[in-house]
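Colleague: return atomic coordinates for the entry below.
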Amino acid sequence: MEDVKLLGTWASPFSYRVIWALKLKGIDYEYIEQDLSNKSPLLLQSNPVHKKIPVLIHSGKPISESMIILRYLDESWPENYPLLPADPYERAVARFWIKFAEEKLTSAFAIFRTSGEEQEKAVKESLEVMKTLEEHAFGLLLLQEKAFFGGDKVNMVDLAYGVMGYWLDAVEDCTGVKLMDPLKFPLFHGWVNRFNEAPVIKDNLPDREELFAYFKRRREMIVSATSS
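Modeller: Next comes the predicted model:
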């Protein structure tokens, strides 16, 4: 039996990216919750550069950053539910949209951390990103009659964008900013609903009320700190 550990925090969407991948691949692992206000020696030793979660530890070897971890899992357990297409072109397209997610999704979470003009800028950037995704990424799913980027099953691209659904609701709730308008972004909205209902995803999400309460507390702390 291989020794696999995951260092994460219960409210982190990036931790859940890795949890979903581990569950899809059927990999047994030990989850170790981290307190980011009092970082453990194991976390500091495993990720001394950024000191952040998630960190996967496989047979004593640490791997950091959620999407890097997903690629590592796919290469280390290639036959257990492949997360990327076998076709080279389809794999390249998948990697393009994964890179887009890594570069662009930060604007949505910037809305949570900012206020005033900074927040307005983050909202504008987020809406532009969502418009691009609606027209090109989720539009492609519609043309190809696919439920997910993996066809009829979730793949790595879905996991990359999965943070936009459940967690975006929490951001919208505590900031009062509405991004996921089903009238403006019906394809994106439809995909979010399908993704959240996929069995492995649905069974591995944090409690909604606890998550929203946590985000509200964090938002109040941020607003208080910036206004003082």
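
Colleague: C-alpha only now, for contacts and for neighbours.
Modeller: Fine.

Colleague: ok, M221 to A94 distance?
Modeller: M221 sits 37 Å away from A94, going by CA to CA, to the nearest Å.

Colleague: contacts for the longest helix anywhere in the chain, please.
Modeller: In the chain, assigned by DSSP state H, the helix with the most residues is helix 208-227. By CA atoms under 8 Å, 6 or more residues apart in numbering, the residues outside helix 208-227 that reach it are A11, F112, R113, T114, S115, A170, V171, D173, C174, T175.

Colleague: and stretch 26-46, by the same measure?
Modeller: Contacts for stretch 26-46 (CA under 8 Å, 6+ apart): 3-10, 22, 51-53, 55, 57, 62-63, 80.

Colleague: select only the buried ones of the residues you listed in PyMOL?
Modeller: Only the buried entries of the contacts of stretch 26-46 go into this PyMOL selection, using 16 or more other CA atoms under 10 Å:
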select buried, resi 4+5+6+7+8+9+10+22+51+52+53+55+57+62+63
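
Colleague: one more, for comparison:
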Amino acid sequence: MEDDVKVFGLWASPYTQRVIWALKLKGVTYEYIGEDLANKSNLLLQYNPIYKKVPVLVHNGKPVAESMVILQYIDETWPQIPLMPQDAKERSNVRFWSKFIDEAITHLIEFFRYDGEKHEREMKEIWEALRLIEKESGLGKKKFIGGNTIGLADLALGWVAHTLVAMEEVIGVKFITAEEFPHLHSWIGNFLATPAIKDNLPSHELAVEYFKEKRKMCLAIFATQPCHHHH
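Modeller: Sure, this is the predicted structure:
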């Protein structure tokens, strides 16, 4: 029986992108359903009643929510191209960095949503996180965080190669330079050179447009209420 796989997502969301990349790396056929977060579909609410957020993976009618949980589910369900190393110690390392990278991305989203003091504070947190990934994650010894092929932690870090670049352009700041982050810089090159990733990148121009609008909206309502992002 053919697997029936659907992904409910938002094209510009780094959380959605991870899921798409994982399915592409494994060669799994799926149907993509784009969501408008201002006007969520009843199906999305039915499949993810707890968080009401994207992405949601629906496999043979059963929903899985939260992007990192979805990645692990994909890895266990279609084991043909593993996203995790065999060794238990290495696996724990990948899980550790995936979590660390996920916490860093929340700083990116806050940094993007605000101006002034909070913006500066979140920017420092991003620098700090990137420095630690650069120095401590073992990049430089190998092509990717879990070894020489793309794995779970690399998919988690994918925002550095796409979302961050679009946001940098909108805000006019550059985080990752070859001088300051040689390992991360070459990681981005390796990541983007992988066909499953390269052929499934949202357009940079469209992403810049999208984030420009988003930032304008956030700064406009940031006076009255916080602006929410989804994962």
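
Colleague: what do we get in structure 1 for G172 of structure 2?
Modeller: Counting by TM-score structural alignment, G172 of structure 2 corresponds to G176 in structure 1.

Colleague: and its match, how many neighbours?
Modeller: Residues near G176 of structure 1, counting by other CA atoms under 10 Å, number 10.

Colleague: again with K99 of structure 2
Modeller: So K99 of structure 2, with other CA under 10 Å, has 13 neighbours.

Colleague: gap between it and I33 of structure 2?
Modeller: Taken as CA to CA, the span from K99 of structure 2 to I33 of structure 2 is 27 Å.

Colleague: do the same with V69 of structure 2
Modeller: V69 of structure 2 is 19 Å from I33 of structure 2, by CA to CA.

Colleague: check L25 of structure 2 too.
Modeller: Remark: distance between L25 of structure 2 and I33 of structure 2 (CA to CA) = 19 Å.

Colleague: so which of those two has more stuff around it?
Modeller: A direct count of neighbours by other CA under 10 Å for L25 of structure 2 and I33 places L25 higher, at 19 against 16.

Colleague: so who does the more buried one touch?
Modeller: Each residue near L25 of structure 2 by CA under 8 Å, 6+ apart is listed here: I81, A196, I197.

Colleague: center of structure 1 - which residue?
Modeller: Residue closest to the average C-alpha location in structure 1 (CA atoms, centre = their mean): V163, at 3.3 Å.

Colleague: I'd assumed S15 was in contact with that one.
Modeller: No. Taking contacts as CA atoms under 8 Å, V163 of structure 1 lies outside contact range of S15: 10.0 Å.

Colleague: now the longest helix out of those in structure 2 against helix 204-221, angle please.
Modeller: The helix spanning the most residues in structure 2, taking DSSP H as the definition, is helix 88-113. Orientation check (axes from the mean of the first three to the mean of the last three CA atoms, to 10 degrees): helix 88-113 of structure 2 against helix 204-221 gives 60 degrees.

Colleague: what range does helix 88-113 of structure 2 cover in structure 1?
Modeller: The aligned range for helix 88-113 of structure 2 is 88-113, by TM-score structural alignment.

Colleague: just stretch 8-24 of structure 2 next, same as before
Modeller: Residue span in structure 1 matched to stretch 8-24 of structure 2, by TM-score structural alignment: 7-23.

Colleague: sounds good, over and out.
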